[in-house]
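Colleague: Okay, predicted coordinates and the sequence, questions at the end:
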Amino acid sequence: MPIFLRDACSFDLPTITAIYREAVLNGVASYEIAPPEQGEMAARFSAITGQGYPYIAAIDEGGSLLGYAYASAFRTRPAYRWMVEDSIYLGPEARGRGIGTLLLTELIRRCTDLGFRQMVAVIGGAHPASIALHQALGFEETGRLKGTGYKHGRWLDTMIMQRPLGDGSASDPDTSTYPGTLFKA
């Protein structure tokens, strides 16, 4: 079954909220304990897209949203402006079908095109499938924070992975422009 990628839109928020809800309640990718309601997810969506970061939806041929991915600021201090953090969430029916690879590949392409130089993955629960996905797309482990979250009755580690975009740190960025809108005056 073909999968199509497109910009996520406000129409997608009920399904995005449901996918994230399932991940919060049953998974370790997010360290949130109580899933946010749709209004909060809408505010987060608006904050991310309003700053010029990509937010992508994966859709099947019947029009169902199967998963989503977005980039956002790793940190908000200006020197970090060339680095983004990726987030990917899939509905249970979409896992293990290569949809995460499609979403992350497109997210990397879009962030590179926007001029970002580094992408970081902060992988809650050091989840093996997420680590494998990121490794397959050129991310390297840059650190492990032990016992950083307590969820589902156990302590969880957080894996930090990083990948250069474009020239990465091999050359200076064009400081006359900033990627996204986060740091524009």
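Modeller: That came in fine, so what should we check first?
Colleague: From now on I want contacts and neighbour counts done on CA atoms only, so please keep to that.
Modeller: Fine.
Colleague: separation between the residue nearest the centre of the chain and residue 34?
Modeller: Per CA atoms, centre = their mean, the C-alpha nearest to the average position across the chain is that of residue 87, at 1.5 Å. Distance, residue 87 to residue 34, by CA to CA, to the nearest Å: 18 Å.
Colleague: picking up where we left off before, wait, is the residue nearest to the centre of the chain part of a strand?
Modeller: Yes - the assignment for residue 87 is a strand, going by DSSP: H, G, I helix; E, B strand; the rest coil.
Colleague: show me the contacts for it.
Modeller: Counting by CA atoms under 8 Å, 6 or more residues apart in numbering, residue 87 touches 69, 70, 71, 121.
Colleague: now do residue 124
Modeller: Contacts of residue 124 (CA under 8 Å, 6+ apart): 28, 29, 30, 31, 149, 156, 157, 158, 159.
Colleague: Next, the contact list for residue 127, please.
Modeller: Per CA under 8 Å, 6+ apart, neighbours of residue 127: 28, 29.
Colleague: what's the helix or strand for residue 22?
Modeller: helix 13-26 (DSSP states H and E).
Colleague: for that helix, packing partners?
Modeller: Where contact means 3 or more CA pairs under 8 Å, 6 or more residues apart in numbering; DSSP states H and E, helix 13-26 is packed against helix 38-50, strand 65-73, strand 83-90.
Colleague: switch the cut-off to 6 Å
Modeller: Under the contact definition 3 or more CA pairs under 6 Å, 6 or more residues apart in numbering; DSSP states H and E, helix 13-26 sits against no other helix or strand.
Colleague: Got another one to weigh against that:
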Amino acid sequence: MGESRLVRDATIEDAVACADIYAPYVRDTVVSFELEPPTAGEMAARIEAALARHAWVVLEDGGRVVGYAYGTTFNPRAAYDWAASVSVYTGTGRRRTGAGRALYAALLDRLAGRGLRTALAGVALPNDASIGLHTAMGFEPVGTYRRVGWKLGRWHDVTWLQRPLGDGPVQDGAPPAPPK
């Protein structure tokens, strides 16, 4: 990364920038299955919720937020408490610049530090760039839901990938410490 690039924990004040980065993905692509871009207020609530239980990081370049990544609840049932659903978004023109890798590296470290054991990511197909990023970050494909999402006039498949977090093996027996 360049001297002016910094990955840091997000704050509520980053909501406007994150909403601006995300909006084109919602409006113009199937990368997100949301149909309406969230407002800055909605994004602030998402950041606050992620920081309380998981993590949300932003990438600054020259003092301006140009990307973000976050972890959130994979499934609300208690047995899934050690798993997080993760996503990364970068601003226009940031593909293949190392931004996604930098964001994910920081995010995955923070999630592991909180005691989470598994990161999961859903990728709407086709999206070779996202599959490549996830594979490079140690994710492995675990399955594909066929024709599960309807957006922009057609059905889309979603491939799921996962990777372990933290040190040491996941063992059966005594329950793990709850995530922090």
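Modeller: Nice, I can see it. Everything numeric here is computed off the predicted structure, so don't read it as measured data.
Colleague: For the residue nearest to the centre of structure 1, give its distance to residue 102 of structure 1.
Modeller: 13 Å.
Colleague: now residue 43 of structure 1
Modeller: Residue 43 of structure 1 is 26 Å from residue 102 of structure 1, by CA to CA.
Colleague: more neighbours, those two?
Modeller: Taking neighbours as other CA atoms under 10 Å, residue 43 of structure 1 and residue 102 compare with residue 102 leading, 15 against 10.
Colleague: That one: which element?
Modeller: helix 99-113.
Colleague: Stretch 151-159 of structure 2: how far from the chain's middle?
Modeller: 19 Å (CA atoms, centre = their mean, to the nearest Å).
Colleague: And stretch 137-147 of structure 1, by the same measure?
Modeller: On CA atoms, centre = their mean, the centre of stretch 137-147 of structure 1 falls 15 Å from the chain's centre.
Colleague: can you check stretch 56-65 of structure 2 too?
Modeller: That offset, for stretch 56-65 of structure 2, works out to 15 Å (CA atoms, centre = their mean).
Colleague: one step back: could you turn the buried ones of the contacts of residue 124 of structure 1 into a PyMOL selection?
Modeller: To isolate the buried members of these in PyMOL, using 16 or more other CA atoms under 10 Å:
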select buried, resi 28+29+30+31+149+156+157+158+159
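Colleague: Assess the claim that residue 7 of structure 2 and residue 59 are in contact.
Modeller: Yes - at 4.4 Å, residue 7 of structure 2 and residue 59 qualify as touching, with contact defined as CA atoms under 6 Å.
Colleague: quick check, nearest of the contacts of residue 124 of structure 1 to residue 107 of structure 1?
Modeller: Nearest to residue 107 of structure 1, judged by CA to CA, of the contacts of residue 124 of structure 1 is residue 29 at 18.1 Å.
Colleague: check contacts around that closest one.
Modeller: Neighbouring residues of residue 29 of structure 1 by CA atoms under 6 Å, 6 or more residues apart in numbering: residue 124.
Colleague: That one pairs with which position in structure 2?
Modeller: By TM-score structural alignment, residue 29 of structure 1 lines up with residue 31 in structure 2.
Colleague: just to revisit the earlier point, would TSV of the contacts of residue 124 of structure 1 with distance to residue 138 of structure 1 and secondary structure be doable?
Modeller: Shown next, in TSV, are these (distance: CA to CA, whole Å; DSSP: H, G, I helix; E, B strand; the rest coil):
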residue	distance to residue 138 of structure 1	secondary structure
28	23	coil
29	20	coil
30	22	coil
31	25	coil
149	26	strand
156	24	strand
157	21	strand
158	19	strand
159	15	strand
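Colleague: I'd like the contacts of residue 124 of structure 1 as a markdown table, with distance to residue 139 of structure 1 appended.
Modeller: Conversion of the contacts of residue 124 of structure 1 to a markdown table gives the following (distance: CA to CA, whole Å):
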| residue | distance to residue 139 of structure 1 |
| --- | --- |
| 28 | 20 |
| 29 | 17 |
| 30 | 20 |
| 31 | 22 |
| 149 | 23 |
| 156 | 21 |
| 157 | 18 |
| 158 | 15 |
| 159 | 11 |
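Colleague: Fine, thanks again, bye for now.
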